[in-house]
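J.: Fold the following.
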Amino acid sequence: MAIKYKLIEKGEPGVVGGGTKKWYANIVTDGEETIDDLVKAIEKFSALSEADIRGVIIALENVMQDALANGKIVRLDKIGSLYPSLSSEGTATPEEFNAQKHVRNIKVNYRPGKRLSDSMKAAVLQRVK
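T.: Got it, this is the predicted structure:
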């Protein structure tokens, strides 16, 4: 299997008319893996039943939500880490800052573990039209 990509032409951001345009690689996804697909795949390598695996995945999601909402990093060993992050507007003084007014975005970031990162570095690329 390979990671498929196609080339797309993009202009320079912020330049009227796009400025100098260049070609960039863009991933072409090849379907998706749902929880059902993952459960069936895990079931082949495990003594757990489909219901047990599904229950563990749902429970993991629930405890991860709580941990992230409480500002904790969730480390999933070789899978990687998820951590909360935010972006905000700046203020001239700390006293002026109001979280509801100045925080623009709160999200979850993901940092893959070494094995997942290494698998992407070793991936075969295939250009498609």
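
J.: going forward, measure contacts and count neighbours with C-alpha atoms only.
T.: Noted.

J.: my read: Pro84 touches Asn70, true?
T.: No. Counting by CA atoms under 8 Å, Pro84 does not reach Asn70; the two are 9.0 Å apart.

J.: More neighbours: which of these two?
T.: Each of Pro84 and Asn70 has its neighbours counted (other CA atoms under 10 Å); Pro84 has more, 17 against 10.

J.: Which helix or which strand is home to the residue nearest to the more buried one when sequence neighbours are not counted?
T.: Leaving out its chain neighbours, the residue that sits closest to Pro84 by CA to CA, 6 or more residues apart in numbering is Val108, at 4.6 Å. Using DSSP states H and E, Val108 falls within strand 103-112.

J.: any residues touching that strand, and which ones?
T.: Outside strand 103-112, the residues that touch it by CA atoms under 8 Å, 6 or more residues apart in numbering are 68, 78-89.

J.: Could you identify the most distant pair in these?
T.: The distance between the two most remote of the contacts of strand 103-112 (CA to CA) is 34.7 Å, for Lys78 and Glu89.

J.: tell me the contacts of Asp77?
T.: For Asp77, counting by CA under 8 Å, 6+ apart, the contacting residues are Gly113.

J.: before we go on, could you also do this sequence so I can check it against the first one:
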Amino acid sequence: MKVNGKWYPKSVLVVSPATTEQVAKRIAAESTVSPADVQAVLIALGGVMGDFMAQGRSVKLDGIGSFYFTAVTTKNGVDKPEDVNATLIRGIRVRFLPETRYRGAGKGRVSTRGLSDVDIEWEEWKGEDKKSLTPAPSPNGEGSEENPGPQAG
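T.: Coordinates of the predicted model:
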């Protein structure tokens, strides 16, 4: 990935995201709760978290981290503090801060972010970049001047 004229490594997702159903089955396999019950809880979690965050609270989930809302504001801001008001807010974002974990003791104590202290094996990507889902226009097929395709009207 090129940023400001320099090249940097970039992580690549090589498989589709894990689904709620897959996560529920995995949690159920590691507990005494059924996959259906876990899935129901996971589905309800988003709404419950949103309600707490709408009250101005963060949501801390042990072993995962904290979620909270931040305001998306106009790009330029204002010059004086008395000009700051709610009309400058354009939307909200959900922010996530992974839980901090500590290993070791004394001077050797190290803090790491939860969810990111797992063993990851990095390797060079040898695959192709993701292809566009939009097909390229055919020179003489549908969408060309000779064959414009279905017309509204």
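
J.: Got a TM-score for the pair?
T.: Here the TM-score for the pair of chains, by TM-score structural alignment, normalised by the length of structure 1, is 0.74; 110 aligned residues with a CA RMSD of 1.8 Å.

J.: what's the mean deviation for the strand holding Val108 of structure 1 versus structure 2?
T.: Mean deviation of strand 103-112 of structure 1 relative to structure 2 after superposition (mean CA distance after the TM-score superposition for structure 1): 1.4 Å.

J.: Would you mind listing the buried residues in that strand?
T.: Pro112 (16 or more other CA atoms under 10 Å).

J.: quick one: what's aligned to the residue nearest to Pro84 of structure 1 in structure 2?
T.: Correspondence of Val108 of structure 1 to structure 2, assessed by TM-score structural alignment: Val94.

J.: I'd like the distance between the alignment partner in structure 1 of Leu61 of structure 2 and Leu86 of structure 1.
T.: Counting by TM-score structural alignment, Leu61 of structure 2 corresponds to Leu76 in structure 1. The gap separating Leu76 of structure 1 from Leu86 of structure 1 is 21 Å, by CA to CA, to the nearest Å.

J.: ditto for Lys78 of structure 1
T.: Relative to Leu86 of structure 1, and taking CA to CA, Lys78 of structure 1 is found at 25 Å.

J.: Kindly report the same for Glu32 of structure 1.
T.: To Leu86 of structure 1, Glu32 of structure 1 is 28 Å away according to CA to CA.

J.: do Ala41 of structure 1 as well
T.: Applying CA to CA, the value for Ala41 of structure 1 to Leu86 of structure 1 is 35 Å.

J.: Just give the nearest non-adjacent residue to Lys2 of structure 2, would you?
T.: Leaving aside its sequence neighbours, Lys2 of structure 2 sits nearest to Tyr8 (CA to CA, 6+ apart; 6.3 Å).

J.: That neighbour matches what in structure 1?
T.: That one, Tyr8 of structure 2, aligns with Tyr24 by TM-score structural alignment.

J.: Just say helix, strand or coil for the alignment partner in structure 2 of Leu125 of structure 1.
T.: In structure 2, Leu125 of structure 1 lines up with Trp122, judged by TM-score structural alignment. At Trp122 of structure 2 the chain is in coil, as set by DSSP: H, G, I helix; E, B strand; the rest coil.

J.: what's the answer for Ser66 of structure 2, then?
T.: Going by three-state DSSP: Ser66 of structure 2 is strand.

J.: Ignoring the adjacent residues along the chain, who's closest to it?
T.: Lys60 (4.2 Å).

J.: Specify the angle between the longest helix anywhere in structure 1 and strand 103-112 in degrees.
T.: As assigned by DSSP state H, the longest helix anywhere in structure 1 is helix 50-69. Calculated by axes from the mean of the first three to the mean of the last three CA atoms, to 10 degrees, helix 50-69 of structure 1 forms an angle of 130 degrees with strand 103-112.

J.: in helix 50-69 of structure 1, what counts as buried?
T.: In helix 50-69 of structure 1, counting by 16+ other CA under 10 Å, buried: 50, 53-54, 64, 68.

J.: May I have the distance across stretch 54-64 of structure 2, first residue to last?
T.: End-to-end for stretch 54-64 of structure 2, by CA to CA: 20 Å.
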